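Undergrad: Have a look at this fold, sequence not included:
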């Protein structure tokens, strides 16, 4: 991504400059699924009128969406292949030679390597990135979750929908803290 503006500025050929500019525009406008899902929560958390219970609900929905997206590798691969065709880039993963691992006679199972590039990419890039994002969203907002749960009795949505007994129980929990 950083090389495209450099090509646009330093190239002497008009075709290269135009192609670099159009590729840069296309990459900037293409949707990134992970960022799309986290952007809504990020904007809500940055606003001044944030309702903590809604923020926690959106965080939970985002984590659930990303967990579901993790299972749809083939669909995201097809979208990426469509973009690569549109941009004129090779859509096949590069296969590398599998390294030999020294096996000892007393080992029960061999170290299994992923043979094809698709499964290697899925395990080491796609799933790994999504796992990192999901775990970060879960770990970083544990304080927000506990705060929202602690002050649930005075949340506007709870005050409107809860019964008197539920409000009394939640207020008692708040006083005990």
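TA: Cool, got the structure. If you're wondering where the values come from, they're calculated on a predicted model, not measured in any experiment.

Undergrad: From here on, just use CA atoms for contacts and neighbour counts.
TA: OK.

Undergrad: Look up how far residue 123 lies from residue 149.
TA: Look at residue 149 and residue 123: by Cα to Cα, to the nearest Å, they are 36 Å apart.

Undergrad: More neighbours: those two, which one.
TA: residue 149 (16 against 13; other Cα atoms under 10 Å).

Undergrad: The more buried one sits in which helix or strand?
TA: helix 142-150 (DSSP states H and E).

Undergrad: which of the residues in stretch 74-82 are buried?
TA: Within stretch 74-82, the residues that qualify as buried are residue 81, counting by 16 or more other Cα atoms under 10 Å.

Undergrad: In addition, the following structure is provided for comparison:
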């Protein structure tokens, strides 16, 4: 190690050095380095093997815990020892898996007092960590929905369940997809549709909503969707502003050169924006319009049948028009309305025309007959019956 200066006896000194412990240890280190290994390779191999073993054990314990939690099953029984009766669902499943998994079999055979990770504390920690992870994902999500439902168990105790629905996007994996112009276009398009449909849906679900008002709102939503179908350019302008706000790049699609003998009809929808407009935008809008039209036409027919008891029509219509409307309604409900229906409508209009002018719905007319003019209710039984038939019809 310190060198040599006795060159006359160099061969003897070399032989002495080659038989020394220092040279032997140096050769051993060199040989291990040449094999790309370390001196403590065996120790490191044991550590890795042990880590792999515990990783497999914890993976199976984790899966059993999540399975029982998602199935809303009890974990523990009367006894917390594997192999004994009533040990609970968790230990019973672990005991079953030991027959097919060597890692769990070795875990169960460990002596008492050894680390097994089968205690209830570990189960609670796993559930807590999963819950915290879900809560963090919901908080970080841009949009999420909540569904709450209650039911009674066998002991008549209400059980409340909450369901959260959210979407997570891995931007580092789907950068090109997330920053697509069509994605922003779809979001803005759905927002426009939901702004109109959501208000309609909430109003139709109201307990005080009347059939005539529902038909009017459906007609407004139908006309709004028809206008939206012709507003793709305005939607695109809104998308451009949103995309610029979010920092998305707007790339112009390359245009293919056409030959002089090609016609415009030969052009295919190769541009993504045109494909979205034809294959998504128009198809979605047409389906919505068709559904609203079918729903609106059904309500429109019912409202038209009961046109004779509409306060505005009752005041402004002539005797002939009122008679025609009465015949239409009486023919549909012949078992409920008598031939005196027209005479009762004319008599009602002549008696309280000024008060009927202040009304706007059939429900208000029925309220006037039942509450304000209840003493004359027996004089207009068919009018009252027609109003009750209309009010009792469900909106949805």
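TA: Right, received. Where do you want to start? Keep in mind it's a predicted model, so treat the numbers as computed, not measured.

Undergrad: circling back to that earlier point, show me what the helix holding residue 149 of structure 1 is packed against.
TA: Applying 3 or more Cα pairs under 8 Å, 6 or more residues apart in numbering; DSSP states H and E, one finds that helix 142-150 of structure 1 contacts helix 52-70.

Undergrad: quick one: contacts for the residue nearest the centre of structure 1?
TA: Central residue of structure 1 (Cα atoms, centre = their mean): residue 34, 3.3 Å from the mean position. By Cα atoms under 8 Å, 6 or more residues apart in numbering, the contact set of residue 34 of structure 1 is 66, 130.

Undergrad: what lines up against it once you look at structure 2?
TA: Superposed on structure 2 with TM-score structural alignment, residue 34 of structure 1 falls opposite residue 193.

Undergrad: And for residue 167 of structure 1?
TA: For residue 167 of structure 1, the residue aligned by TM-score structural alignment is residue 322.

Undergrad: Likewise for residue 86 of structure 1?
TA: So residue 86 of structure 1 corresponds to residue 245, using TM-score structural alignment.

Undergrad: Wait, a strand at its match?
TA: No - judged by DSSP: H, G, I helix; E, B strand; the rest coil, residue 245 of structure 2 forms no part of a strand; its state is helix.

Undergrad: how far away is it from residue 273 of structure 2?
TA: Residue 245 of structure 2 sits 20 Å away from residue 273 of structure 2, going by Cα to Cα.

Undergrad: biggest helix in structure 2 by residues?
TA: helix 41-70 (DSSP state H).

Undergrad: residue boundaries of the strands in structure 2?
TA: Here structure 2 has its strands, by DSSP state E, at 144-152, 158-166.

Undergrad: can you name the residues of structure 1 that stretch 13-25 of structure 2 overlays?
TA: Using TM-score structural alignment, stretch 13-25 of structure 2 pairs with nothing in structure 1.

Undergrad: Return the distance of stretch 205-222 of structure 2 from the chain's centre.
TA: Taking Cα atoms, centre = their mean, to the nearest Å, one finds the center of stretch 205-222 of structure 2 at 27 Å from the center of the full chain.

Undergrad: Just the buried positions in it, please.
TA: For stretch 205-222 of structure 2, by 16+ other Cα under 10 Å, it's 210, 211, 212, 213, 214, 215, 217, 218, 219, 221, 222.

Undergrad: What's the match for the second one in structure 1?
TA: When the two structures are superposed using TM-score structural alignment, residue 211 of structure 2 falls opposite residue 52 in structure 1.

Undergrad: Spit out the contact partners of the nearest residue to that match once chain neighbours are set aside.
TA: Leaving out its chain neighbours, the residue that sits closest to residue 52 of structure 1 by Cα to Cα, 6 or more residues apart in numbering is residue 148, at 5.7 Å. Residue 148 of structure 1 sits next to 52, 53, 56 when contact means Cα under 8 Å, 6+ apart.

Undergrad: Residue 148 of structure 1 -> structure 2?
TA: Using TM-score structural alignment, residue 148 of structure 1 pairs with residue 303 in structure 2.

Undergrad: hmm, back to that, quick one: the residue nearest to residue 52 of structure 1 from residue 50 of structure 1, how far?
TA: 12 Å.

Undergrad: got it, and residue 66 of structure 1?
TA: Distance from residue 66 of structure 1 to residue 50 of structure 1, by Cα to Cα: 23 Å.

Undergrad: now swap in residue 89 of structure 1 and tell me
TA: From residue 89 of structure 1 to residue 50 of structure 1 the distance is 43 Å (Cα to Cα).

Undergrad: Repeat that for residue 95 of structure 1.
TA: 48 Å.

Undergrad: cool, residue 136 of structure 1 as well?
TA: Taken as Cα to Cα, the span from residue 136 of structure 1 to residue 50 of structure 1 is 21 Å.

Undergrad: again, but for residue 168 of structure 1
TA: The value you get for residue 168 of structure 1 to residue 50 of structure 1, if Cα to Cα is used, is 25 Å.

Undergrad: Same question for residue 87 of structure 1.
TA: 40 Å.

Undergrad: how about the longest helix of structure 2, which residues of structure 1 does it hit?
TA: Taking TM-score structural alignment, helix 41-70 of structure 2 hits no residues over in structure 1.

Undergrad: Give me the helices and strands touching that helix, please.
TA: Applying 3+ Cα pairs under 8 Å, 6+ apart, one finds that helix 41-70 of structure 2 makes contact with helix 89-97, helix 102-108, helix 120-140.

Undergrad: Buried ones in the second one, by neighbour count?
TA: To tie it back to what came earlier, the one meant is helix 102-108 of structure 2. 103, 104, 105, 107, 108.

Undergrad: If we only consider those, which is nearest to residue 135 of structure 2?
TA: Lowest distance from residue 135 of structure 2 to these (Cα to Cα) belongs to residue 104, with 31.4 Å.

Undergrad: And the closest one? What does it align with in structure 1?
TA: Match for residue 104 of structure 2 (TM-score structural alignment): no aligned residue.

Undergrad: Does residue 104 of structure 2 touch residue 97 like I think?
TA: Yes - when contacts are counted by Cα atoms under 8 Å, residue 104 of structure 2 is listed as touching residue 97 (7.0 Å).
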